[in-house]
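**Student:** Here's my sequence, what's the structure:
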Amino acid sequence: MAFIRCALLLFLVQLPTLATSSTHGDRNLTPWCHPDQAAALLQLKQSFLYAATTATLLPSWQNGTDCYLWEGVRCDASSGFVTELDLNGYGLYSRHGLDPALFSLKSLQRLDLSMNYLGDYSCNICGNQNFESLTYLTHLNLSNSYLVGQIPIGISKLVNLVSLDLSSHAIFGDGDFTTVDGSFNYLQEPNFESLVANLSNLRELYLDGLQIMSSSGEDWGKAFAKSVPHLQVLSLRRCGLNGPIHHSLASLRSLVAIDLGSNYFPGPVPEFFADFLNLSVLQLSDMELQGWFPQRFFQLKHLRVLDLSSNPNLSGHLPNFSHSNSLDTLRLDGTNFSYYKPSSYTNFKQLRELTLDGKFISKDFLSSVGVLGSLCQLKITWMDSQKYLGSILSWIGDLGNLMSLELYGCNFSWTMSSSIGNLKALRNLKIFDCNLPRPILYEIGNLINLQSLEISGMFGCKLHGSLTSSIGNLTNLRSLYMENCEACGTMPSAVGYLINLRRLEIWGNTIYNW
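**Tutor:** Below you'll find the predicted structure:
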């Protein structure tokens, strides 16, 4: 008994020490944020004028609180230094580019500022953009952040980069290369070769919409082969590049995804792309490609996405896919492809998205559509608008999993039977530059799960009627868009039953008796 009392007394004497030790132990297990790092983050927050998409700008970023708990922030457990900053899509706005406080976070490994409005790279007010100070950075994403001007040379010194994304949604307009907001991203000095020269660890590169100046197909092809030998993802869509595609790219055997669309590469598809045995995504749309597309591309076991659209001088055969394949997205509209007569071994079971010209829609093709049961997206472009389609599209109603249907330039027969109303899973329907016989107009009202309906350039309504009152059945419809539908008569009062409608746009139509 005395022994027990002695042990208990000893325990009580040591309890404060044990408690203190336990507290420190828990603190070591709980990540915390270094005060200097918190101060830099708060300065960065102050540099933003407003949040375009949030009511309060970074509300969890408050002085006196542990920044490890702040949204978008990750810290190292031992040092308390910030290792990850992910502010994707926060609506951040800055007139003066990136604040210098960002570049004091020297332990950053991942930085994502995409989908914000961050201003000018070269702004003098905010000082130099010292990306080279972020030496530990492995992932940098500044895509669609409206940063403008010359890409900072410091990015080319981030030797640990594994993924680099400087892409933007871009368009060509009035002879200039601009992003959709009118801003301007380009590579001149450093040029493309200088940008990648030290990035030997790079695995993913996205530069879509970035104007690459003074770089021939041979120059950038050799730069890739020499500097980024382990590259897996290459995306250079709409970069103002000119071909031909240099054969030096053949050494990049690790490539899994390639997107060179909307550049100017007249000539044949480089057959060495088919030597990339792990290739999963090949997007070569709108490149002025010519000649014959090699059939062996269709034999790549891992090919999932193939986009050859908008290359009118590119020919080939759509194969039967009698072998096992993984292709789930196939876009061939705007090409000169033809279709082999199907056999009993035809296999389209994996396809989920199919984009074709109307010339594919033949009896031979229709005899194989029964194996398109997994198809979720279908787009048909009919180039010859003078040719009437009879009941040839009646098979569409058999595609029970179809969620998106787009029809362009289709001249339907007035007596055709329609099965569009059977598409109960359909969420999105676009009909552009087509005549719409009354059976189709009526059956649209049976698409009870439809969320978006777009009709543009519809002709023939004057003779065959307007939207019917059955549109009132589309109670899940959120968006209704009608443009240039000449002489379409009355707008049915049943539109008032569309309780979930959030967007209603009607342009250039003749509508009366609303």
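**Student:** For the rest of this, base every contact and every neighbour count on C-alpha atoms.
**Tutor:** Fine.
**Student:** Buried residues of stretch 321-338, list them for me.
**Tutor:** Neighbour-count burial for stretch 321-338 flags 321, 325-337 (criterion: 16 or more other CA atoms under 10 Å).
**Student:** Sorry, wrong one. I was asking about stretch 22-42.
**Tutor:** So stretch 22-42, judged by 16+ other CA under 10 Å, has buried residues 31-35, 37-38, 40-42.
**Student:** Proceed likewise with the subsequent sequence, for comparison:
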Amino acid sequence: MGWILVSYLIFFQSLLLHFSSYQCLSCNPDDKSVLLQFKNSVAVVEISPSFDRCDSYSPKTASWNNETDCCGWDGVRCDSELGHVIGLNLSCSPLKGELLGSNSSIFKLRHLKQLNLLSGDLYPSPIHSAIGDLVSLTDLTLYYLRINGDVPSTISHLSKLEHLDLTVESLDSTPRLDSYTWNKLIHNATNLREISLSGVSMSSVGESSLSLLTNLSSSLLSLHLTDTKLQGKWPTDIFRLPNLQEIHILLNENLRGELPNSNWTSPLKTLFICQTNFSGDIPDSIAHLKSLNSLSLFESNFDGFIPPSLFDLTHLIFLYLSDNKLVGPIPTQIIKLSNLLILDLSGNMLNGSIPLGCYSLPSLFILSLSNNQLTGSIGEFSTNSLKYLELSNNKLQGNFPNSIFELQSLINLNLSSLNLNGVVDFHRFSNLTKLEYLDLSNNSFLSVNFENNFHYILLNLQYLDLSSCNVSSFPNFSAPHLKYLDISYNIIHGSFPKRFQENLLLFWKEISYIDLSFNKLQGDLPILPNGIRYFTVSNNELSGDISLALCNATMLYVINLAHNNLTGLIPQCLGTLPSLWALDLQDNNLYGSIPDNFSEGNAFKTLKLNGNHLKGPLPQTLNHCTKLEVLDLGNNDIEDTFPSWLETLPTLQVLSLQSNKFHGNITSLGTKLSFPRLRIFDISNNYFIGPLPTSYIVNFQEMMNVNHNQTGPKYIMIVMKGLHRELTRILTALTLIDLSNNMFEGEIPKAIGELKSLKGLNLSHNKISGTIPLSLGKLTKLEWLDLSWNQLKGEIPMTLTNLNSLAVLNLSQNQLEGVIPTGGQFNTFDNISYVGNPMLCGFPLSRSCKGNKGRSQGSTLDEEESGFGWKAIVIGYACGTIFGIILGYNVFFAGKPQWLARLVEVVFNVRLPRTNNRKRVIRLGRN
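**Tutor:** Okay, here's the model as predicted:
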């Protein structure tokens, strides 16, 4: 053993001799000075922990000091020969200050090969052109939260770049990369392996510039161009690059392209083409991508069938083809994808039954087939991995599958808008201990049963929607995290049980949304938890007062108690709730005055108090509601002059004061732009006198704008669901003026012809004289015109034949004379449009204009509305879009005849809210 000890001693002695002559490598002093200068010019800041590139944050610059060697500092790497700093990685240490601005010291590190920075600055800043001086860079990662300005063209000087990442995460900063800089960069940096420019604007980089990527055929591995505002056509040859493994081109809605039909030779592993304008089919050739594990083509315009060959890609774990135009059945070959974790085919036009393989894929944890046309029944699941199951909005039918209650990992279950039947005992969902989201709504043949004698807990449930599920009793369960409850459109009857009230106040502590509308509830309103934000119990049979306890729910932003039998006063405190933006109390038995303490800066957008017994005058604090869009006070007993002070409200779109006791002349305050956004002006059935409100009519800017700046139908959000929400959308897509049943006099102002978007005009039952102005012929959008029961004279202008959209015309009971115009829509009107004008002649009247003074058909009609009421109007509208307009108008405002509601219920198989029979009958024929 002695010889071994001697050998060790000799070895250690030689090591000591070696190290005694060796100088430890130290950091280059100039580089150390540069780094300390950089540290002093920046600060470490905190950013959201959701940042996906870091598990945690560490202030790496904290270890930098003058007493230690910089080659040992966190985030710093030196070369092994001269001690120059060649790597600076501060990726998980967000910084604020001069990172790459004009005064940044980093540009002095001329040997730098790797630069990785993360900015946590609140203010966008540009990259200085000196970035081009770091010619040794192979890795440049500037994963800023905020960066703006042009990417300097000098970045193209970095010819050794292999990895380039300029990803932007912030919405308030958009750096730009022009085609000149892109072209030079791709031409010079021929070794680029990874390119990530997500969030960088590349709108000027067209197809020819993108085609330069084929020059990187031997090097390019990864290409991420998400949200880069690319437009034009995507070069198909990029898909054929021989070494490319990742392509991400999401959120480029103007980028066209197609998938190649042949020669897919690249070893692609992930292919994401989402929210683009790509089109065409998914070719069979996609089966050549044998290494593909993630495929996402959602929200583009792909069409055709899903090719069965797609399911030969047995490495797929992620398939996301939602929101396209795919048709046909789901191929049964899906059973081959035994590794699949996510399958999302929702939002297409797929038909046929769900393949049995979907119920048994062993690793699947997301299955989303919603919003298709799938038929048949839901099979029994034999997999235990599912966490998200979404089959809503299909044509599936049959019994509720019992195997769902065995999916112990289930978090989200959405089976809404199907044709399921049978009885579901709700307590069985308590077996699904991880369930957070449950939606069984709109299954009219399904019956969800709460009738049991025991209390159970759904520990993680947050969202529950059981609307239109034939629920007949109140839910009874504990759910400490419940936030959303919708049991509307059911058959729950009787008063609120004590147990439900206890749940509201004791067990559902986090609830913020409750919808109990369209049931048969009776008795008093429940006491709401203080944190509630949305509460609707409309269209029930509730009675009693609105309790002052409602005022404790200070976070409310929507209250809908409409269409009940509530009595008493409106609590004054409702005008002071800071977040309340929708208050709907229409069609109750409320009396007293409107709250007069609307606070300044309030959030009100919708205020609907119509159909009660409220008295006036109007509180002038309503002018504090500067965000108000809908004000409906119709069908009350308000007695006041016209509230001219409302004309200053900048966003008011709907004003209904109809069927009250408003009186006097209407005069403007002279505001420069009065009612600038008004689209519906209804002051009918009051006691206004004097000339028509011309000063307002000439200022209705929104009614003058034919092409409104909007991508879809303009509507105001009202707290209703289903059909009623759509009717509201129809309602506010129109513009109308209704001044009928007053005592206005004088002539129709010519300026009314400038309201080019007007669709409905009713001036009937007044004392209007003079002639019909020729300018009405310019209202080419007009669908409904009622000038009946006035004192108009002269001829019917030929210009009215220009109204090609006119579906209903009523000129009856005036003093018009001469020949009725022909042509256009005038050839479709019956004599009912002209009765009570003895001097008129021609078609459709029987009175000839050649001296024949025969009695016109319909002249014997009784005086009551000349037979031209709402019934006649709707009959006239039945074949045109105006039917929907009138229907929306009736649902929105105090509900005109109940026969209309019954007609709609029969035609559309829906339930509409009832108006109270006690409401005031429209006053007619007062002149």
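**Student:** Please state their TM-score.
**Tutor:** Aligned and superposed, the two chains score 0.74 in TM-score terms (TM-score structural alignment, normalised by the length of the first structure); 464 aligned residues with a CA RMSD of 4.4 Å.
**Student:** before we move on, the earlier item: Phe348 of the first structure: which of the buried residues of stretch 321-338 of the first structure is nearest?
**Tutor:** Phe321 (6.8 Å; CA to CA).
**Student:** where does that closest one fall, helix, sheet strand or coil?
**Tutor:** coil (DSSP: H, G, I helix; E, B strand; the rest coil).
**Student:** That one: what's it in contact with?
**Tutor:** 298, 345-348 (CA atoms under 8 Å, 6 or more residues apart in numbering).
**Student:** Repeat the analysis, applying 6 Å as the threshold.
**Tutor:** 346-347 (CA atoms under 6 Å, 6 or more residues apart in numbering).
**Student:** Relative to Val269 of the first structure, how far out is it?
**Tutor:** 21 Å (CA to CA, to the nearest Å).
**Student:** returning to that earlier point: want to throw the buried residues of stretch 22-42 of the first structure into a markdown table with distance to Leu142 of the first structure and secondary structure?
**Tutor:** Shown next, in a markdown table, are the buried residues of stretch 22-42 of the first structure (distance: CA to CA, whole Å; DSSP: H, G, I helix; E, B strand; the rest coil):
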| residue | distance to Leu142 of the first structure | secondary structure |
| --- | --- | --- |
| Pro31 | 27 | coil |
| Trp32 | 27 | coil |
| Cys33 | 24 | coil |
| His34 | 25 | coil |
| Pro35 | 26 | helix |
| Gln37 | 21 | helix |
| Ala38 | 22 | helix |
| Ala40 | 20 | helix |
| Leu41 | 18 | helix |
| Leu42 | 20 | helix |
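**Student:** export those to JSON lines and tack on distance to Ser452 of the first structure?
**Tutor:** Converted to JSON lines, the buried residues of stretch 22-42 of the first structure look like this (distance: CA to CA, whole Å):
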{"residue": "Pro31", "distance to Ser452 of the first structure": "46"}
{"residue": "Trp32", "distance to Ser452 of the first structure": "47"}
{"residue": "Cys33", "distance to Ser452 of the first structure": "46"}
{"residue": "His34", "distance to Ser452 of the first structure": "49"}
{"residue": "Pro35", "distance to Ser452 of the first structure": "50"}
{"residue": "Gln37", "distance to Ser452 of the first structure": "46"}
{"residue": "Ala38", "distance to Ser452 of the first structure": "45"}
{"residue": "Ala40", "distance to Ser452 of the first structure": "45"}
{"residue": "Leu41", "distance to Ser452 of the first structure": "41"}
{"residue": "Leu42", "distance to Ser452 of the first structure": "42"}
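**Student:** a helix runs through Lys462 of the first structure, doesn't it?
**Tutor:** Yes - according to three-state DSSP, Lys462 of the first structure belongs to a helix.
**Student:** Setting the sequence-adjacent residues aside, check what's closest to it.
**Tutor:** Distances taken as CA to CA, 6 or more residues apart in numbering put Ala487 closest to Lys462 of the first structure, at 5.3 Å, once the chain neighbours are dropped.
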